[in-house]
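1. Just to be clear, the model below is a prediction. Sequence and coordinates:
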Amino acid sequence: MLLRSKAGRGAAVTGSGVRGFGKVISLLLMAGMVSYASPAAALDSQEAERVVTILENLVTETGGSVFYDEEAAEEWFQIDDETSRLIPAAGFTRTAWKTAFDQTMTGFIASIPQAEMEQMMEDFMDKIGEVAKMTPQQKEEAMALLRAEKRNFDGIRARGAEYREFVSSYIPRLRNITFRR
């Protein structure tokens, strides 16, 4: 899985001992690196289904997984434009896609139970040293980054709360494409 930072740099993470790490990083990427502006149009269940179906198809085509940051909707739009053109076929303009994508993903993030989120964070804390051979300074820097991103997470969850109902039927499908191993 390629982990993306806001600047677009990534670090490869592989191996069986990093499942919790991958989940936490996926969520942090989805939650912490977003400059989110409230769009005018509100998500409905049919629109959420179209977004999820398109993402499932694109994930299958690319072999990737869905992440959420300030550029993710645009990147998926470009990938689709170069491949199957499912997004315009589903009736989305570039702007409408960004709005629907953002609302679907924040609704998904809001749907993750707090206890599950805390457990993923704990698992990550336990495994951070196992993921890579890190110096104590690197480990502390990673922990500081995690704490900072965690603070941003509550705001994303709050913004997504109004969309949680429309996304709820698609949670298993979204988990499948965001927490891919």
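-> Received it, and whenever you're ready, just let me know what you need. Residues are numbered from 1 along each chain as shown.

2. only C-alpha atoms for contact and neighbour calcs from this point on.
-> Fine.

3. mind checking how far stretch 64-79 is from the chain centre?
-> 9 Å (Cα atoms, centre = their mean, to the nearest Å).

4. any idea how far residue 124 is from residue 28?
-> For residue 124, the distance to residue 28 (Cα to Cα, to the nearest Å) stands at 12 Å.

5. could you pull out the strands for the chain?
-> 2-4, 10-12 (DSSP state E).

6. In this model residue 108 seems to touch residue 171, though I could be wrong.
-> Yes: with contacts counted by Cα atoms under 8 Å, residue 171 reaches residue 108, the gap being 6.6 Å.

7. So those two - more neighbours on which side?
-> Neighbours were counted for residue 171 and for residue 108 using other Cα atoms under 10 Å; residue 108 has more, 25 against 16.

8. need the contact list for residue 87.
-> By Cα atoms under 8 Å, 6 or more residues apart in numbering, the residues touching residue 87 are 54, 77, 80, 93, 97.

9. So what's the residue count around the fourth one?
-> To tie it back to what came earlier, the one meant is residue 93. 13.

10. Contacts only, for it.
-> Residue 93 neighbours (Cα under 8 Å, 6+ apart): residue 87.

11. dump the residue contacts of the residue nearest to residue 164 when sequence neighbours are not counted.
-> Closest residue to residue 164 apart from its sequence neighbours, by Cα to Cα, 6 or more residues apart in numbering: residue 107 at 4.2 Å. Shown in contact with residue 107 (Cα under 8 Å, 6+ apart): 157, 160, 161, 162, 163, 164, 165, 166, 167.

12. let's bring in a second model and compare:
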Amino acid sequence: MRRRSGRLLAALFWAGATAVSSPAAALTPDEAEKVTDLLVALTPTLGRFAYDEEIARDWFAQDAEEGRVIQEAGFTAESWSRAVRETVQGFIASMGEDELAALHEDLRGGIRTLRQLGGSRAVEALKTIDEEYGRLLARRAEGAAFADAVRPIAPRLRALLLRPSE
């Protein structure tokens, strides 16, 4: 009996630890909305947001010096980086494969039309775009756990992240 209860306790502990550390449990719809609200609010002062880990850290640091809006919203540097990463990954996961492929092809087409890029430079630029697209697909796979939390705000994120450069 004691061995059974020990196994049961171990199984419950493992299940609880898995649930707590599960990426699916990490991002909530409220948190994704809060991240989006902050990105929209800070864009006029910090510039257009293009995701990567370093940019998320830079935004937190710049905001900490200027307005502390991110901290006032309840984020630490670590929780901000995680929430932004998961929000962006969830957004990418919410996009259809056709939409992602069209974005990839638009970028490739843009490189092909740049006359100032010579043969080897154009080939290198296309290679870089293809590598970035591979990383985008990896983020998409990682973001599947967050897609449901992000789906309600996906149109806002689309406008923020995919609008043409100004």
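-> Yes, it's here. Model, not experiment: these values are computed from the prediction.

13. The second structure: matching residues for the longest helix along the first structure?
-> As assigned by DSSP state H, the longest helix anywhere in the first structure is helix 136-160. Taken onto the second structure by TM-score structural alignment, helix 136-160 of the first structure occupies residues 119-143 there.

14. Also stretch 104-112 of the first structure?
-> Going by TM-score structural alignment, stretch 104-112 of the first structure sits over residues 87-95 in the second structure.

15. Check stretch 83-93 of the first structure too.
-> Against the second structure, stretch 83-93 of the first structure falls on residues 66-76 (TM-score structural alignment).

16. For that stretch, measure first residue to last.
-> Distance across stretch 66-76 of the second structure, first residue to last, is 16 Å (Cα to Cα).

17. Counting neighbours, which bits of it end up buried?
-> 70, 75 (16 or more other Cα atoms under 10 Å).

18. thinking again about what came up before, reformat the strands of the first structure as JSON lines; add distance to residue 44 of the first structure and mean neighbour count.
-> Output for the strands of the first structure, formatted as JSON lines (distance: least, Cα to Cα, whole Å; neighbours: other Cα atoms under 10 Å):
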{"stretch": "strand 2-4", "distance to residue 44 of the first structure": "29", "mean neighbour count": "15"}
{"stretch": "strand 10-12", "distance to residue 44 of the first structure": "33", "mean neighbour count": "10"}
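
19. Could I get those in JSON lines, plus columns for distance to residue 64 of the first structure?
-> As requested, the strands of the first structure are arranged in JSON lines below (distance: least, Cα to Cα, whole Å):
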{"stretch": "strand 2-4", "distance to residue 64 of the first structure": "8"}
{"stretch": "strand 10-12", "distance to residue 64 of the first structure": "13"}
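
20. With residue 101 of the first structure as the reference, name the closest of those.
-> Relative to residue 101 of the first structure, the nearest member of the strands of the first structure by Cα to Cα is strand 2-4, separated by 18.0 Å.

21. The closest one - contacts with which helices or strands?
-> Applying 3 or more Cα pairs under 8 Å, 6 or more residues apart in numbering; DSSP states H and E, we find strand 2-4 of the first structure packed against strand 10-12, helix 19-32.

22. Distance check, residue 91 of the first structure against residue 105 of the first structure.
-> 19 Å.

23. wait, residue 137 of the first structure
-> From residue 137 of the first structure to residue 105 of the first structure the distance is 33 Å (Cα to Cα).

24. Who has more neighbours out of the two?
-> A count of neighbours by other Cα under 10 Å puts residue 105 above the other of residue 137 of the first structure and residue 105, at 29 against 9.

25. which residues does residue 125 of the second structure contact?
-> So residue 125 of the second structure contacts residue 111 (Cα under 8 Å, 6+ apart).

26. How many residues are close by the residue nearest to residue 111 of the first structure when sequence neighbours are not counted?
-> Sequence neighbours aside, residue 164 is the residue nearest to residue 111 of the first structure in space, at 5.8 Å (criterion: Cα to Cα, 6+ apart). Neighbour count of residue 164 of the first structure, defined by other Cα under 10 Å: 24.
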